[in-house]
Structures are given as structure tokens and as C-alpha cells.
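Novice: got a predicted structure plus its sequence, pasted below:
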Amino acid sequence: MSDLSIDFSKNLSEENTILTFTEEELAGVPEDFLKSLEKNEDGKLKVSLKYPHYFPCMKKARNPETRKKLETAFNSRCLKPNTAILEELVELRSQKADILGFPTHAAFVLDMRMAKDPEKVRTFLVDLAQKLRPLQEQEVKVYLEYKKEECDKYGYEYDGKIHYWDLRYYMTMTEERQYAVDSNLLKEYFPMEVVTTGLLDIYRELLDLKFTQVKDVEVWHPEVTLYSVVDRESSNLLGYFYLDLYPREGKYGHAACFGLQPGCIQPDGKRQITVAAMVANFTKPTEDKPALLTHDEVETYFHEFGHVMHQICAQSEFALFSGTSVERDFVEAPSQMLENWCWEKEPLQRMSKHYKTGEAFPDHLLDKPIKSRIANAGMFNLRQILLGMFDQTIHTQKKVDTAKLFSEISQEYLGFPSTEGTNMSASFGHLAGGYDAQYYGYMWSEVFCMDMFYTRFKKEGIMSPKFGGDYRRYILQPGGSIDAADMLRNFLGRDPTPEAFLISKGLNPNA
């Protein structure tokens, strides 16, 4: 199983498909993005399936055939080898659960999680889907209106349906039209250096820490930087973290935090410090522009850095409970909670400055992305539920046809099947990378994170060092040495409830 998981990830990281398009086929995509693309000998533009290429095209390429080609290729990455690997893993996991006396792999995994059993997870996902369905139905009506309008305007065939290759395009259009969010204009206010400085400053103030870049140190690539973290009150060194922020050939393709050395008490009674690395694939700088982040990328940066802080602020005695070694369905909550700072005025102003003029984020621009947070909430969250439900379903079976099942569950939750010939799960790294039977945890933990944010910070001050101190003490510091349910009770002063989560999606929890 371990070898298969490694092969699955290796196949993904070595995947290097290139598609070529004319400028006309990429109409609608930002000019600066087109300029950054290499050309082949025929003068066509080369587009890879890595995030910094794929997502700008899927969000803005007007031609549906271009999007279809890209989406088909993207969801066919490693199709043959990884489909076979995933389906073998499902069988082996089922056998292992049987040997250990559990009815299914999901039951085995959840036994040591907050949720405890697969039925509880299924109920959670189904209930949430029912509440989100009305939002999604309204959103699809809007997407179809926009699609008809586009087809009439540019002479494309209108089929009255939304497909996978339409989704990000019309979600982006909804944000731009209903909330007047111009993502390309917003990017100009988020140069990487300014975001990094602002982000570190916010975490410093909130958690009472001091960050110092360590110069002249050996790193694995010239773009990687190293920082030390010191507790400001005691001046104790807590640990180090690396930032590896840009894509390159053969590198891990997503964004993640990796623990490199756990914090713990050594046999001599001294504390071993924590070392962690944050890895991402943000858009690289060009000759005439610094690296400019989208608002989504700023949120990703904040989220993954939250995991870094969880690693470094944890003060558990044993390495087994160090940092993010909490129940897997709680592990995202501390970082998701901190994402909220990317949707509040003061933190956004501290992380932004126009890359040319140095001008602060104007209020009229800032209000728009903040209000747009609930844009596409139905479709986005139902897609998360689809992924969680797929993960649970394959891990309650002994054998599975992953492509067929994914398409069926997609039809059920999104209202359309997979694109023919694709299998998204062949590139669903979480299923081979340690999240098996646990992907629901993103939504599960978001319920807790919203409760923490709304109950403490939103009511009483998002930059409050007092609540930041409580957060560090009750949520980050214990690592996995205390049950997550107890940590939440200690911080909230009560059991958690889902009301804040529903409010954050634009729903009335009492309806």
C-alpha cells in the first residue's frame, strides 16, 4: 500500500502534458498571462496542466472548445496508471480493515476521528447538501443565462447545459458581474513580497511571535527561504520554517505544509524544536512584473501558513502528538479559521499595495471581494460534498469502478456527469496521500472554524492579542495531546454548533 501511494504521487508530480493553442483560441485570457507563455515552432502558445496555467485559462478562456480540451486533459492526468493504483488501494484497504476486524476501511479510519463512524459522516454530508441545494439551483440558472448570452454573442452552439469545462468560467463571470470583482485588477495589489510581509506581521501580532529570515543557509533551491520563530514573551526559539512558493519541474503540484522535524521533549529533558516547510505553486515573477497573487492564492497562502503555525506553536511532550497530529477531521480547522482574515478589511489592507504605484487598496475595491465571499457558495460547497461522498463511498466497498462512480456521484450532487473519458480521481492526490476516507474533514472542520471565528474574533476583535493568545493556548499549543472536542470546548466555552457555518454561506440557519 505504501509503495502504491508513493507511485500514485510520483506519477502526478512527474506529469508534464503540454497543450498548444493559438492566441485566438485563448481569447479572453489576460494579456500578461499570454505573454508569459512559451511558443512552439509553429508559433502556438504552450499551456501546461499545472495550476498557474490551467486555472487562468479555465476561468477566462471564452472558447468552450478550448476549455473542453483543457478540462478533459486535466481530469485525464495519469488516467491509466493511477486509476489502476487507486482501485488496487481500495481493495487492499478493504482487506486490511477485514483483518483488523472492521466492516469497511472507512469504519477503521473513522474509529480514531471526531466523527467516529461512516454513517455519521454520510448524514452530515447529506444534510448539508440539502441545505445548499437551493443556493446551487439559483446559481445554475444564472450560469445558463450567461452561457446563452455568450453563445449568442460569439456564435457558439448553446446546448442548455453546464459541463465541467463551463464551471470555473461561469463561476468567475458570476463574481465579476454580480460583485464587480475584477480578479486581474485585484492581483495588482497583491505582490508576493508585500503579501508575505503583511501575512507575517498579522501572525506576529495575533500569536505574539517574532519571525526572522535566516540568510546564508543551505536550501534545496535558490527560491527557498528559511525563517526562525521566537516566542516574544519568553524569547524562546520555537522552530524554523521554509517557504518554497513557486512551481518548477518535478515539484509537488499543490499547496501544503510538511512537518520536517516534530517538536517534543528529548530524553535529556531539553525540547527538540519544530521544523516545517510550506510548499506552494504561486504564479512566478516575470521580467517586467513581480509575482502577483490572486485573492484565492492569498487565501491559500494564509491557510497553509496556518498549518505552519500549528506545527511550530504546538508544545506537546511526545513527537506522536506534535503540531498537526490531531484527529484528521479537525486538522484543517485551525487553518481554515485563519482564512477568515483574508475576508476582512484591516488584514487585507496590511497585505496589499499596488505593485507599480504603492497605493493602498481603495475601499471601493476592497468591499467587492469581501462581499463576493458568498458567490457560488452552493456550487463550490456541493463540489466539496461530492468529493467527500466519493471518498466515503469507495472506502465502504471492497471493489470499485472509480470513473463510473465519480461520474454518478457528480450527476447526483452537481447535476452533470464527468466529461467522457476522464477520471478525476486518478489525480485526486488526497486519496493516496493520507486523506483516504477523510476528505469530508474539510467541511466537517469548517463548521468548527466558523464557530470559533464568529464566536470570539468576529464579535470581539479580529486582531485582538487576547483572543489570539487564547487561540494559541487552547487550539494550537496542545497539538494532538488533547481531544479536538475538548480543545473546542476550552476555546468556545461550550460545545460547537453549525449556525455560524450556515451564516457564512449566506444561509439562514433557522429556515
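Specialist: Happy to help now that I have it.
Novice: please make it C-alpha for all contacts and neighbour counts, starting now.
Specialist: Noted.
Novice: what segments of the stretch 151-300 of the chain are strands?
Specialist: Secondary structure of the stretch 151-300 of the chain by DSSP state E, counting those that start in this stretch: the strands cover 209-214, 225-231, 237-244, 256-261, 264-265, 271-272, 274-279.
Novice: so which of the ones you listed is nearest E145?
Specialist: Nearest of the strands of the stretch 151-300 of the chain to E145, taken as C-alpha to C-alpha: strand 256-261 at 37.0 Å.
Novice: quick one: buried residues of the closest one?
Specialist: Buried residues in strand 256-261, counting neighbours by 16 or more other C-alpha atoms under 10 Å, are found at A256, C257, F258, G259, Q261.
Novice: same question for stretch 291-303.
Specialist: Within stretch 291-303, the residues that qualify as buried are A291, L292, L293, T294, H295, E297, V298, E299, T300, Y301, F302, H303, counting by 16+ other C-alpha under 10 Å.
Novice: host element of Q384?
Specialist: Secondary-structure assignment from DSSP states H and E places Q384 in helix 377-394.
Novice: okay, pairing it with this:
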Amino acid sequence: MKHFYLSILLSVVVVDLRGAELKTVDDFRAAAAKANAVLTIPDWEQTPEAVDAAMKDAIAKANKALDQIGAQDPGKVTFKSTVVALDDLTYEANLEANKATIIKEANTNAAMRTAAENAVKIFQEWAVSIDYREDVYKALKAFADTHPKLSGEDDKLLLETMRDYRRAGLELSPDKRKEVEQLRKELSKLGTDFDTNIVNAKAPVVFTKAELDGVPESFFASPGVKTGDDAYTVTANVTWQFIAVEENARSEATRKKLYVIHDSLAKDTNVSVLNQMVVLRNKIALRLGYKSWDDYQTETRLAKTAAGAKSYIDNLVAGIQPKFDAEVSTLQKMKAADTNDPNARIGVWDWRYYTNQLNKQKYAVDKEALRVYFPFQKALEGMFNIYQSIFGLKFEKITAPYKWIDDLQLFLVTDSASGEPLGMFYLDMFPREGKFNHFAEFEIIGGKLLPDGKYQRPTVALLCNFPPSSTDKPSLLSHSDVETLFHEFGHALHSIVTRAKYGRFSGTNVPRDFVEAPSQMLQNWVWDKKVLDTFAADYRDPSKKIPAEIIKKMNDAKLANAGVIYRRQFAFASLDLAMHDQHPENGPYDCVAISNPILEKVFLPIDPSTTFVSYFGHLNGYDAGYYGYAWADAIAEDMATVFEKAKDGYLDKQAGSRLRHEIYEQGDSRDVTLSIEKFLGRKQSIEPFLKKIGIGGD
């Protein structure tokens, strides 16, 4: 049964490799070999034809391995010849799919991106089809029926593989099973279309200088913004540009115009696609005996049931209501004073602007002024130094043998104590035409114990869209950008330092409502003066650090705005769960009609012409799972207390070592609840999270 991989503890002989400086990839590979490991730089296809051929070859190879599993005598099957063999072959096939995904999301050539998109569709259809190889299923079931005495991750691999067969419908009659297979194939194709439509959604909006009054002058100097004598083009689909205008433009008409365009991106293509996807998800869930897609998705997660997820979010929505109401009231008074309209209401297009003004006026926190402390390169190097220190790692930059963009960077990661090579990561950090337009970590090569007994070390990529440099200034990050950088690189570390025995269990392949927790915890680092003082400095005069009183006010402002920030997140979670709740099998879906009222009820008034969900990429991948951010946030804040109580706070090496060994290395090799409790040294508590959002604690 194919799966997209998780993590498990593996005993590895640690060899001291510090005797010589490692200068080249070959040096690192040799050092890895001494640790009985394999370090691999991906071999990137460079023509559309090569992309197509590589995917077809990978599938053909995997099919041969499937044939071998299915051809076995049921009386002679073993764990290795069935369950492990399936994990091995799906791991190998995923390597090609992962490369195709990077090409699809990051290559500068449109023909390459199209070829990769087609390759991903071919892979996804194949990945569904192998779940229905009855010969393979019978071989695995024959082994499972022997009731083998397995333990640890071996037992977990068997149980979850057989569970996945049940969830695919292998226990159904042949005709119903075939129907589920076809529905899943249709869904996978639509999911790829949904993602591609988001990437292809472009929305340049031209404003005059007067219409952009309040937007910092540095914005106008950014490449591509000034497009005429009094014409300034804001690209609504470029996140940093959208936020810069929404936070700073004094004109409500400007903010609303840009918001309406942004929240209607991919409207013409994705509304119908999403409606079809939700119909298919509902049909699949019902065919498999679940009440809803929510129930189907949550079964394998920490929430366990749709009711558990919904109750959690509903309780948070209610719990934060008084704080949210008070915050909105404050913002409405500010807008009333601005507009001379005592009945002024805060709309979705207003909240960023007025929270920004509140931060400036009440807390003396100017987000734009803070950018001078966060030049991209210094922030990156500062984060590297912190993570290297607390996690016992070393990052070394090398030249990538192949670059899909000139400023692509490649780094190798080693254990600082032993010198053992642990993996590699690519950095593709700035926006461009045709590129994935958000921020994310992508696995390219996952960690796994190979059939020959060697350990494959991981390779990952970060695809981000930070503000580029201008003619007279380096790339200057907002504080929020720095928070994102620390978060996403946390995912990279989670993948790289894995000790998983099986590909299914390695790295970030953990329950969806836990995967964000370690990275959300790391966001706390950039709110701490001791941490910020290690790297944040005015690029014009590095002797100037962020004053302590400003950092305190930043934290005060964060708490003051927590109601608005979190109600927005809870609104997203609520609309996601509502879209995937119980629904008549043949009843039509109107995802916009379902989601827009929830956005208004849980968050703020919207423009009824907008279609937020058409550009909400999480609905393919985090479907019936966005609640997981809030679920993981509770875990994250609880885990953060381990550092907060440690001798050196967020820079404590002992706490960092515990996080690395109990969380990162483990992945899903054991119940993640056990991993969390081992890291905490106690049972979990939601109190730190409630305190963070201002509805609990002292």
C-alpha cells in the first residue's frame, strides 16, 4: 500500500568523522559511507522529454517489484517479502515524484513545468491504482493472517499498511472497490489542477501614487512596481506586495480593491474544480462507510474523529469571543475616527491596516521600520547559527551541480559532535514568474534504511517568496517573514535529522494535526530578545540592536491582537470542516456559499463577490485538516515551556538535544503522543496555548 512517508528510530553506528575538513560533495559522500549511510544529490531532468521518461521508468520499475510481491506462494510470504518490499518500492517511486513536484513548482521553463505537472498526474493515478492490486493485497493479507509477533516500528508498519488497505476499500465487494478507485483517481487529477490554477493565477493591479498613500517609499523602489509616470503595479498574487499595501495604504478603497482581487484569485477556474473535489471526497467517504470526509480524514490523526476536531475549534471560537469582540471594537473606533463615520465597521480589508496603526500608535511598533534589523542574509545566517548550536549541527554551503535558478543555494548538514553527514537542503528564496507562490518545505529524498543495510540521508528544499533586494537596499524581511523563515526551516530539520527505519515513518510524515507543532514552537524564538540579539541588527549600522523596550512592545502588541489573528485561523478551520461535513451523496456543493458566511460569522465582514476558497491552497492537502494548525499550536506552546524553563531559555542546548532526539528523529516511528510526552517529561497541557492567545492563565 503506497504511503507518503513518516519516521522511526534507527540504531546507527556513530563514527567520529571530524578529523578532516569536508570540502566537496564527494568528501561528504565518503564520510557518509564511513557511517554506513548514503548521501545523494538528485539527478535533475533538464528536458520535458526526460521528465516524462524518468517518471515512466520509475513506475515500470515499481510495477516489476509489485509483480514479484504478488507472485509469491501465500504459504511462504515473509515480513520482508511483503510489507517491507512494498515500503521499498513506493519509496523509490516517490523519489521521482518528489523531483517532478519541485520541477513543477520551481522550474523557470514553462514547458518543463507543464511536463512535470503531467508526470505528477501520471504518478498520482498510478499511486492510487497500486492500492487495488489484488495480488499484492492478498500476499500482504496472507502474511498478516499469520498473526506474526512483531514489535516497534515493524509492527506499526504492518498494522498501518493493512489499515490503509481497509481505508482504500479492499474489504469491499469488487464492484464497489473499483468505484472507489475511480473516484480517487479523478480526485487526484483535480487536486493537481487546483494547485496549478493557484500557481497560474496572476493579478497585476495598477494604482496611482496617491492611491497608495501610506505605503513605504521602499515599496516603490522594488523591481517591477513602477510601470509608468504615475502608475504603480501591485501584484495581488505576490504575498509580500499584497500585505505591504493592506497594512499601510490609507485609502480604504485601495485596500478593498486589492483585497477583492486577491480573494477572488483563480475564481474562474478553481470554484468549479473545488466543488467537484468536495463531491468526490464525500462519495469516497460514504462508499467506505464513513459519515463524512471529515470523519475519514481525522481517523488517522490525533483528533481521531470529526466531532473531536469540530468541538476543539468551536470551543476556541467561543473562548476567544470576548477578546475578539474587544479588539474589533478598538479597531472600529479607530476607523470611525479616520472616516468620521460613527457606524464604521471593520471589514476583512481593514484588519491588517488598523492593527498596524494600533501597533504604531499604542505600542510604538512600526513593522516597516523594523525591517532594517532583518536583512535576509543576516537573518538566514543568524538562524543557522542558532539551530546549529541548540541542535548540535553544522551547515556547510556547497555549489549545486545543477541549478534551476541562479541564486539557488545548497547546504550539507552534519552532526557537529561526530561529523556524521545527515543530509542536504536547497534554498530557493525569492519570487518569480511561474514559481510556487507561498512558503513551504518539500521533501526530495526521504530518510530510510535501504535494503543493503545502508541509511539513505534526506535531501529537501525550501521554496519561499521573501521580498527581493532593490537597487539600493538588500532584501529586508519583516518580523513576520523572519518568523516564517524559522518555521519553515524547522520542517527542513525535522526531515533531515530523521533516524527512520522506514520511508513511511521518516521526517515530517507524521499526523497532519501534529506536523506543524515543532515548527510553530520555533516561531517563539523570534520574539525573544536574547535570541534576536544574536543576529538582528540595523544593516546600516550593525552595532544597533532592537531596543529591549521595542521587543517588549512587540510582544504586548502580539497579545493585544491575538483575538483577531486567531479568530481568522479558526474561521479557516471552521469553513474547511464545514465543507467536508456530512452531506447528501447526490447533493450539489457550492463551496463559496458554504465558506463565505462562515468567514463573516467567525471572522469579519467580507465582500460577497469574493471566493476566498478558490485560492486557499490548503484545501488540497490539508483538506478536513486545517484545524490541525490550532491543534498543533496547543502542542507547540506546551513544548516551548521546556525551553522557557531551561537554563539558557530558547538557546538551551540540552533542551535542543531532547527536541532533536525525542521529536525530530522519531517522526512517526512511535505514537507521536508518546514522543511529545517524552520530550515534555509529563502529560500534555493546553494551558500554555490558552495563555498565549489571552484566554487563560494569569
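Specialist: Everything's here; your move. Not measured: the values here are computed from a predicted model.
Novice: tell me the most buried of the strands of the stretch 151-300 of structure 1?
Specialist: Mean neighbour count, computed with mean count of other C-alpha atoms under 10 Å, is highest for strand 274-279 among these, reaching a mean of 24.
Novice: that strand corresponds to what range in structure 2?
Specialist: Counterpart in structure 2 of strand 274-279 of structure 1, with TM-score structural alignment as the criterion, is residues 458-463.
Novice: then stretch 201-212 of structure 1?
Specialist: The alignment places stretch 201-212 of structure 1 over residues 385-396 of structure 2 (TM-score structural alignment).
Novice: between the two ends of the matching stretch, how far is it?
Specialist: Across stretch 385-396 of structure 2, the terminal residues are separated by 11 Å (C-alpha to C-alpha, to the nearest Å).
Novice: and the angle for the longest helix along structure 1 with helix 377-394?
Specialist: Taking DSSP state H as the criterion, structure 1 has its longest helix at helix 118-154. When axes from the mean of the first three to the mean of the last three C-alpha atoms, to 10 degrees is applied, the directions of helix 118-154 of structure 1 and helix 377-394 differ by 130 degrees.
Novice: roughly how far out does helix 118-154 of structure 1 sit from the chain middle?
Specialist: Centroid separation between helix 118-154 of structure 1 and its chain, computed with C-alpha atoms, centre = their mean, to the nearest Å, is 20 Å.
Novice: quick check: buried residues in it?
Specialist: Across helix 118-154 of structure 1, burial judged by 16+ other C-alpha under 10 Å covers 118, 121-122, 124-125, 128-129, 131-133, 135-136, 139-140, 143-144, 147-148, 150-151.
Novice: now do the match of strand 274-279 of structure 1: everything it contacts.
Specialist: Here stretch 458-463 of structure 2 makes contact (C-alpha atoms under 8 Å, 6 or more residues apart in numbering) with 39-41, 106, 422-429, 436, 438-447, 488-489, 492, 495-496.
Novice: try 7 Å
Specialist: By C-alpha atoms under 7 Å, 6 or more residues apart in numbering, the list of residues contacting stretch 458-463 of structure 2 from outside reads 423-429, 439-447, 492, 495-496.
Novice: burial measure for the counterpart of R281 of structure 2 in structure 1, as a count.
Specialist: Taking TM-score structural alignment as the criterion, the aligned counterpart of R281 of structure 2 in structure 1 is R93. Other residues near R93 of structure 1 number 22, with proximity taken as other C-alpha atoms under 10 Å.
Novice: please apply the same query to the one 10 residues further on.
Specialist: With neighbours defined by other C-alpha under 10 Å, the count for P103 of structure 1 comes to 15.
Novice: just the one 3 residues further on next, same as before
Specialist: A106 of structure 1: 27 surrounding residues under other C-alpha under 10 Å.
Novice: so it touches T396, yeah?
Specialist: Yes. Under the contact definition of C-alpha atoms under 7 Å, A106 of structure 1 touches T396, with a separation of 5.8 Å.
Novice: what's the local residue count around whichever residue in structure 2 pairs up with D483 of structure 1?
Specialist: In structure 2, the position corresponding to D483 of structure 1 is occupied by D671, as judged by TM-score structural alignment. Neighbourhood size, D671 of structure 2 [other C-alpha under 10 Å]: 15.
Novice: quick one: contacts for D671 of structure 2?
Specialist: For D671 of structure 2, no residue meets the contact criterion (C-alpha under 7 Å, 6+ apart).
Novice: please tell me how far it sits from L158 of structure 2.
Specialist: 14 Å.
Novice: then Y363 of structure 2?
Specialist: Separation of Y363 of structure 2 from L158 of structure 2 (C-alpha to C-alpha): 55 Å.
Novice: what about these two, which has more around it?
Specialist: L158 (22 against 19).
Novice: quick revisit: overlap in contacts, A106 and T396 of structure 1.
Specialist: Counting by C-alpha under 7 Å, 6+ apart, nothing touches both A106 of structure 1 and T396.
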